[in-house]
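Engineer: sequence unknown, structure follows:
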């Protein structure tokens, strides 16, 4: 076992979650396929369940009905009996089924499947620092890269929140998001679905190998893209958009930005260049669900670590 992963850690109960956002149908289709054929998700030594998180949002083909389910799992919100929105009720039900959030949770690992309209490819998303998850991501990335028909997978890190994280996977002891794209909201893309399914099977295989004590000891190199900032849209004094993400940038997700590179294009055809620090990687570029948050794209710093 890798020296970076605590030897006392035990993984037995795993939940595969889709439909946390109702218009991200890749995870919905994947989880329903596992529910129809549960033998395909079971692994020796593991108890694996598959859960559709937000049926109401799926039926409406919306990210959420009253709010964002993936921002509804802070401990205080889960404990507040006065909160009754669709997503707040659903969060409490999921917490009762898979949790409760905290040291007594019934679930060791949650894999939460999401999709993006941005050309993100396949990503293992990790919030904060979790040695088990980084090792799991590294093993999956190396294994899939070595297949006869290789798949490229990246490790994307969200910084640890300063307080109690509100994300669905945090009700388990370990929680990883699987983010894939490009897939337009409310749609499916077979060219993304089947690689996502392959990644899901690989992650389950690796977790079963971990439970059986069969992970290799040697550390592996892992490229990590850590989100450090976001860039808002240009707006006028009344808050109206004055420019769009430059089409060259939408085609260059995960390619480093340099000062002077085209970033936005205004409605008169004038280019607005990037003026920030060099060598940062744009991600979630022109993501539709981020417009309401005034995020045109995110910026990540690349590093390599041994895990």
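Structural biologist: Now that the structure is in, tell me what you want to look at. These figures come from a predicted structure and were not determined experimentally.
Engineer: for the rest of this, base every contact and every neighbour count on C-alpha atoms.
Structural biologist: Will do.
Engineer: what's the helix or strand that contains residue 132 packed up against?
Structural biologist: Element membership of residue 132 [criterion: DSSP states H and E] is helix 131-145. Contacts defined by 3 or more Cα pairs under 8 Å, 6 or more residues apart in numbering; DSSP states H and E place helix 131-145 against strand 121-127, strand 153-158, strand 174-181, helix 190-211, strand 221-231.
Engineer: in it, which residues are buried?
Structural biologist: Neighbour counts using 16 or more other Cα atoms under 10 Å place 131-142, 144 of helix 131-145 among the buried residues.
Engineer: and here is the other one:
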């Protein structure tokens, strides 16, 4: 397959990152397994580096030690030595190890492993537009779906931030998040662990095939769920949490929502229905890590694109 626009011919350096959030243990233990047995991730012509991003937060059993590491990689923040929160210092260290962020980055591809308490299934998360990543994900989805033990994977797109992205994968030329759920923070689930491992190894296989010029020539269709909105919790009389996400919606992640569908329920049992655009797909529903941001759920629009 010819190289895609603005895509160099080879992916020589790949980082596999877990523990960007210290209580998301699927990625932590996956990366530790790769560190113990590097032959699992060795591929011809590629330098693969497994990395635990936030060892201190992992040791503390917390998402972070006061600052979200996955929001610490904006270029201006990386260039500011006066930012001295632990995660801000750690971001500069990781940027020096894997970057520096920008066209001279030492890393061609980062796979950053995350997990969610919301029933998200297995997702490949792309921020903004990256045609090479969309094709990589489309090939992985097809290969895993056609396997004798099929595995369902979705492609999720975060819109590009107004400035440069503050996320850890943004320091590489190509940055891909792997998001899997449902799993409670600070816990492990063997089925989810091995599904994530299969996806990671399949992606590495496909990158190696790309380097060998072995990607197929045909155009693939890819369903992409693009985040278009976030929905806050209705405020209570005291300015605090006023409602809960309705249980029917918690059980219906990635199922289209229609006006009138139950969305919230008050502590008195009163139901608040959804009143927005029909046919969007709720995601990250009732995600605990989003509570501090007052986000009850996100909404995504599904489109089909060619990859």
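Structural biologist: Okay, I see it. These numbers come from a predicted model, not from an experiment.
Engineer: overlay the chains and give the TM-score.
Structural biologist: For this chain pair, the superposition-based TM-score is 0.98 by TM-score structural alignment, normalised by the length of the first structure; 307 aligned residues with a Cα RMSD of 1.1 Å.
Engineer: re earlier: how much does the helix holding residue 132 of the first structure stray from the second structure?
Structural biologist: The superposed helix 131-145 of the first structure is, by mean Cα distance after the TM-score superposition for the first structure, a mean 0.3 Å from where its aligned residues fall in the second structure.
Engineer: that helix versus strand 121-127: what angle between them?
Structural biologist: Using axes from the mean of the first three to the mean of the last three Cα atoms, to 10 degrees, the inter-axis angle of helix 131-145 of the first structure relative to strand 121-127 is 170 degrees.
Engineer: check what contacts helix 131-145 of the first structure and list those residues.
Structural biologist: 2, 4-6, 124, 126, 150-155, 174-176, 199, 202-203, 206-207, 220-222, 307 (Cα atoms under 8 Å, 6 or more residues apart in numbering).
Engineer: likewise stretch 251-258 of the first structure?
Structural biologist: Stretch 251-258 of the first structure is contacted from outside by 118-120, 274-285, using Cα under 8 Å, 6+ apart.
Engineer: ok, stretch 226-245 of the first structure next?
Structural biologist: 156-159, 263-267, 285-286, 294-303.
Engineer: let's see 6 Å
Structural biologist: If you take Cα atoms under 6 Å, 6 or more residues apart in numbering as the criterion, stretch 226-245 of the first structure is touched by 156-158, 264-267, 294-301.
Engineer: tell me the buried residues in stretch 225-240 of the second structure?
Structural biologist: In stretch 225-240 of the second structure, counting by 16+ other Cα under 10 Å, buried: 225-227, 230, 233-234.
Engineer: count of neighbours near residue 159 of the first structure?
Structural biologist: By the criterion of other Cα atoms under 10 Å, residue 159 of the first structure has 13 neighbours.
Engineer: what does it align to in the second structure?
Structural biologist: Under the alignment (TM-score structural alignment), residue 159 of the first structure maps onto residue 159 of the second structure.
Engineer: hmm, back to that, the helix holding residue 132 of the first structure aligns to what range in the second structure?
Structural biologist: The aligned range for helix 131-145 of the first structure is 131-145, by TM-score structural alignment.
Engineer: can you give me the helices for the stretch 1-150 of the first structure?
Structural biologist: Listed in chain order, the helices of the stretch 1-150 of the first structure (DSSP state H, counting those that start in this stretch) span 25-36, 55-60, 75-79, 86-98, 131-145.
Engineer: reformat those as CSV; add distance to residue 170 of the first structure.
Structural biologist: Output for these, formatted as CSV (distance: least, Cα to Cα, whole Å):
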stretch, distance to residue 170 of the first structure
helix 25-36, 18
helix 55-60, 20
helix 75-79, 10
helix 86-98, 10
helix 131-145, 13
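Engineer: quick one: closest of those to residue 248 of the first structure.
Structural biologist: Among the helices of the stretch 1-150 of the first structure, helix 25-36 comes nearest to residue 248 of the first structure, with 26.3 Å by Cα to Cα.
Engineer: helices or strands up against that closest one?
Structural biologist: strand 13-18 (3 or more Cα pairs under 6 Å, 6 or more residues apart in numbering; DSSP states H and E).
Engineer: so how far is the strand it packs on from its chain's centroid?
Structural biologist: Mean-position distance between strand 13-18 of the first structure and its chain equals 14 Å (Cα atoms, centre = their mean, to the nearest Å).
Engineer: with the second structure superposed, average distance for it?
Structural biologist: Strand 13-18 of the first structure sits 0.2 Å off on average (mean Cα distance after the TM-score superposition for the first structure).
Engineer: give me the contact list for that strand.
Structural biologist: Taking Cα under 6 Å, 6+ apart as the rule, strand 13-18 of the first structure contacts 27-28, 31, 46-52, 107-113.
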